[in-house]
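S.K.: Need a 3D model of the sequence below.
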Amino acid sequence: MSQAPASRFPAPAIDALPEDIRTRLLAVQEKSGFVPNVFLTLAYRPDEFRAFFAYHDALMEKDSGLTKAEREMIVVATSAANQCQYCVIAHGAILRIRAKNPLIADQIAVNYRKADITPRQKAMLDFAMKVSADAQRVSDDDLAALAPHGFSNDDIWDIAAISAFFALSNRMANFAGMRPNDEFYLMGRLPKR
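M.R.: Prediction:
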């Protein structure tokens, strides 16, 4: 495993963090076996950490017309377009686990148009990519194109919000030089024994 730092910014000692942040990091470590570098990097600025993860959780953990795997597809596709190594690797691992498919994250990261996804998911990613890279050109026609695939207004909002939120995340990860944890690379690729 790599001993490289989490990012360009010093990661605070977990035991020196405010209690709410320390508790969250320890819970993540308990569940996954490690602390993802995004948590360590963003803990450098506790108020921003709280705001970031509050919005992250509001988008990614709620009940929605989008499955949790579809939400991760949005993150992987848009993060690949934004050249964010951290988010492609970390959320690719989460996508593999949530989709129960060891191939899907790599397919989507390289070219979602050729991935083994449904027409509904392709339409979702087409829209997500437009929001991520060309939002000023989003029109009523783009929203109308989603209706035949069964997306509600709330679903469309979620697609856009996830795309926009991860554009922020991608830029912060790239600016900070955030490294994906080595553990992410193998997650969801092989069945658990």
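S.K.: Please count neighbours and contacts with C-alpha atoms only from this point.
M.R.: Fine.
S.K.: What's the local residue count around D15?
M.R.: Using other C-alpha atoms under 10 Å, the number of residues around D15 comes to 11.
S.K.: Give me the nearest residue to it, chain neighbours excluded.
M.R.: Among residues not flanking D15 along the chain, R22 sits closest, at 6.8 Å (C-alpha to C-alpha, 6 or more residues apart in numbering).
S.K.: What's the separation between that neighbour and K100?
M.R.: 30 Å (C-alpha to C-alpha, to the nearest Å).
S.K.: what's the spacing between the helix or strand hosting the residue nearest to D15 and its chain's center?
M.R.: For R22, the element it lies in under DSSP states H and E is helix 19-32. With C-alpha atoms, centre = their mean, to the nearest Å as the basis, helix 19-32 stands 19 Å off its chain's centre.
S.K.: one more, for comparison:
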Amino acid sequence: MSYLADPPESDPDVELLYAADRHRLGYVANYTRALAWRPSAVAAWAALNGAIKSTMDLRRYELATLAAARRLGSRYCSLAHGAVLREHFYDAETVTRIAGDHATAGLSPADAAVMDFAERVAGDPNGITAAEVEVLRGHGLSDPEILDVALTAAARCFFSTVIAAVGARPDPAYETALEPDLRRALTGSLD
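M.R.: Prediction:
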């Protein structure tokens, strides 16, 4: 569901996008329905996002993405990436703590610094200083790894902005896939 009408499923490119979602998710995501009007843009986004993720540890990617999504106020992306963290890396209580205050959630200092940096990239990229980059180096991140975090957060800015602008609503599947307390933690302050 979004502000846009669904494109015609009879379009072969739209049909392919929908089939890919059904195969991967079991349903067509609301963001896919909205973006399917421009399949080439969806393909370009998938290629960019895939290139960014390909050089990163998935857990770090998801932590950085969640931090950027929360900073941007994106309910959809917060739910989606909180769900990945819940499914693959942490229990519900831990993801709830991460969403509430990652600095006190029991993450490693490096992971907390990554989330801090991703928030800054999403909220005030022009204010980032060399000292903030040095903090990441101090936690053992290489320059390419720091760039990965910046790319992750900046890409989330693009995607979250587009889906918000067209009114893509979080998929109903998050209502059943995530525990109520976790859903509230991921979206509560974003309502």
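S.K.: Which of R22 and K100 of the first structure has more residues huddled nearby?
M.R.: R22 (17 against 14).
S.K.: Trace that one over to the second structure, please.
M.R.: By TM-score structural alignment, R22 of the first structure lines up with E15 in the second structure.
S.K.: how deep is I21 of the first structure tucked in, by neighbour count?
M.R.: Around I21 of the first structure there are 20 residues (other C-alpha under 10 Å).
S.K.: roughly how far apart are it and K31 of the first structure?
M.R.: 15 Å.
S.K.: Let me see the ranges of the helices in the first structure.
M.R.: 19-32, 37-42, 46-60, 68-81, 85-99, 104-111, 119-134, 140-146, 153-176 (DSSP state H).
S.K.: Packing partners of the helix holding R22 of the first structure?
M.R.: The contact analysis (3 or more C-alpha pairs under 8 Å, 6 or more residues apart in numbering; DSSP states H and E) places helix 19-32 of the first structure against no helix or strand.
S.K.: Residues contacting that helix, please?
M.R.: Contacts of helix 19-32 of the first structure with the rest of the structure, by C-alpha atoms under 8 Å, 6 or more residues apart in numbering, involve I14, D15, F34, V35, F39, A43, P46, R50.
S.K.: Which of those residues are buried, as a PyMOL select command?
M.R.: The PyMOL command for the buried members of these (criterion: 16 or more other C-alpha atoms under 10 Å) is given here:
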select buried, resi 14+34+35+39+43
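S.K.: Centre-most residue in the first structure?
M.R.: Nearest residue to the geometric centre of the first structure (C-alpha atoms, centre = their mean): V75, 4.2 Å.
S.K.: what's the matching residue for it over in the second structure?
M.R.: By TM-score structural alignment, V75 of the first structure lines up with T65 in the second structure.
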